[in-house]
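Student: Mind folding the following:
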Amino acid sequence: MKKLEFYVFPVTFIIGFLIYLLEYPFGAIITIFSLLGLSCLYFYFGFALFNKIPFRRIFKKESYQSISIWRIIGAIVTGFSISIVIVGVLFKIFRWPFANQLLIIGSFFLIITFIVSLIKHIKHKNASAFYKSVVLRVVFFGVGGILFLCLPDYTFLALKYKNHPDYIEAVKQLDKDPENIELIKEEQRAYEKMIRE
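Tutor: Predicted coordinates for the structure are as follows:
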């Protein structure tokens, strides 16, 4: 699972995101699947990932005998929080609704997890490796979530279509009044003009 967490999904995301920004085919699909895959990894297997339980031993009872129930609960909450932040990042990249709300909720839970993990790390030296790994991941995803939250909504649209300011402006106007038929037609015209260029 560590290879999925540190190599497969992040590298796939970076490649897919670059392909998406360069407007090549399948960039959006690769980006979506890599972030959703990473999100699902933390959501469903966070308890095993943080407690260093290999995938083949997840369903074996003896894997959890030396782990306290509070560590398992903490790992579940941490995985859930990181998963929310990753989905928020995905929504922010594609300007889908509720991106900022997801980033706020995920970052809030990560801040709480950070405080609890830091206190536990200081108090319990015997479980120090567990809390250290939790703190490092929480800091990475928490800072990333807050940075994405601070980005303007049209950052990635402006990056992708930097040579087409008319289309960006048409999208902004349409977002202000999505029911306006004239703005819908204007956005379609700008999009078709951009494709022809």
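
Student: Only C-alpha atoms from now on, for both contacts and neighbour counts.
Tutor: Noted.

Student: Touching, V135 and V116? I think so.
Tutor: No: with contacts defined as Cα atoms under 8 Å, V135 does not count as touching V116, sitting 9.4 Å away.

Student: quick one: which of those two has more around it?
Tutor: V135 (21 against 14; other Cα atoms under 10 Å).

Student: ok, for the spatially most central residue of the chain, nearest residue in space, not its chain neighbours?
Tutor: Of all residues in the chain, the one closest to the mean position by Cα atoms, centre = their mean is I86, 1.4 Å from it. Of all residues not flanking I86 in the chain, S39 sits nearest, at 5.9 Å (Cα to Cα, 6 or more residues apart in numbering).

Student: host element of the one you found?
Tutor: Here S39, judged by DSSP states H and E, is contained in helix 27-50.

Student: Check which helices and strands that helix sits against.
Tutor: Other elements packing on helix 27-50 under the criterion 3 or more Cα pairs under 8 Å, 6 or more residues apart in numbering; DSSP states H and E are helix 9-21, helix 69-93, helix 128-150.

Student: For V135, list the residues it contacts.
Tutor: Taking Cα atoms under 8 Å, 6 or more residues apart in numbering, we find V135 in contact with F114, S117, L118.

Student: Now the second one, please; I'll put the structures next to each other:
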Amino acid sequence: MKLIERIILLVFFLAILLKAGLFRGTRASLEISTLLLSMLYFYFGFALFNGIGFRAMFKKSSYAGVSVGKISGAIALGLALSSVLIGILFKLMFWPGANEMIMIGGTGLLIILLVASVVMVIKKKSLDSFYKGIFLRGSVALIFALVFFFTSQKSLIRFFHRDNPTFAELMIKAMGNPQDEELQRQLEEAGEMENK
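Tutor: As a prediction, the model looks like this:
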């Protein structure tokens, strides 16, 4: 499963770079890779973070040396990572609710990292592969969560549509006035021209 995670992560970061480079047609690859990674963490995080392979995760013997605390922590980490990823996707697609999802996931990540630190100090555990995975994934995701949380939607719109500033400003106006039907119609027409 770690190989699957790495491949999807590579596609995810590549899609973000292509979107930043103003390449057309990156929307689908960004959406699909984000959703796949989010589902991987959400549904299989408990096994992935404990180093249990896909085939072995259905066998009871695979969990013999894994404590309830590690499974609980892995489930919580999977939920938090999933929430942050969906929030980042919403932010990059300019959909409403992005900051709320990023805040929920980021808060969860912060709590998980603090609890893992306390457990390591109290139990005087060395940094085994489980804790390395938690700290690596959690801290990287928390940094991305903070960057995307504090980056305004207007800045992202202007950045991703820097080749067409008129469309960017129209999009910002339409987001500020969602009830203005004429403005929404203009945005829809401009969007069709933008996608051609």
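
Student: hmm, back to that, determine which of the helices and strands packed on helix 27-50 of structure 1 approaches N180 of structure 1 most closely.
Tutor: helix 69-93 (23.8 Å; Cα to Cα).

Student: Which strands or helices does the next helix-or-strand element following the closest one pack on?
Tutor: Moving toward the C-terminus from helix 69-93 of structure 1, the next helix or strand (DSSP H and E) is helix 99-123. Judged by 3+ Cα pairs under 8 Å, 6+ apart, the packing partners of helix 99-123 of structure 1 are helix 69-93, helix 128-150.

Student: what's the burial count for the closest residue to Y42 of structure 1 other than its chain neighbours?
Tutor: Closest residue to Y42 of structure 1 in three dimensions, ignoring its sequence neighbours and counting by Cα to Cα, 6+ apart: G79, at 4.5 Å. Look at G79 of structure 1: counted by other Cα under 10 Å, it has 27 neighbours.

Student: Please tell me I have it right and G79 of structure 1 contacts A48.
Tutor: No: the criterion here is Cα under 8 Å, and G79 of structure 1 misses it with A48 at 9.7 Å.

Student: mean per-residue distance, the helix or strand harbouring M193 of structure 2 to structure 1?
Tutor: Here M193 of structure 2, judged by DSSP H and E, is contained in helix 181-194. Aligned to structure 1 and superposed, helix 181-194 of structure 2 gives a mean residue distance of 3.5 Å (mean Cα distance after the TM-score superposition for structure 1).

Student: For that helix, could you pull out the residues that count as buried?
Tutor: For helix 181-194 of structure 2, a neighbour-count test (16 or more other Cα atoms under 10 Å) marks L183, Q184, L187 as buried.

Student: Likewise for stretch 128-140 of structure 1?
Tutor: S128, F130, Y131, K132, S133, V134, V135, R137, V138, V139.

Student: next one: stretch 26-39 of structure 1
Tutor: So stretch 26-39 of structure 1, judged by 16+ other Cα under 10 Å, has buried residues G27, A28, I30, T31, I32, F33, S34, L35, L36, G37, L38, S39.

Student: ditto for stretch 166-178 of structure 1
Tutor: D166, Y167, I168, A170, V171, K172, Q173, L174.

Student: got a list of contacts for the host helix or strand of the second one?
Tutor: I take that to be Y167 of structure 1. Using DSSP H and E, Y167 of structure 1 falls within helix 165-176. Contacting residues not belonging to helix 165-176 of structure 1 are listed as L157, A158, Y161, N180, L183, I184, E186, E187, A190, Y191, M194 [Cα under 8 Å, 6+ apart].
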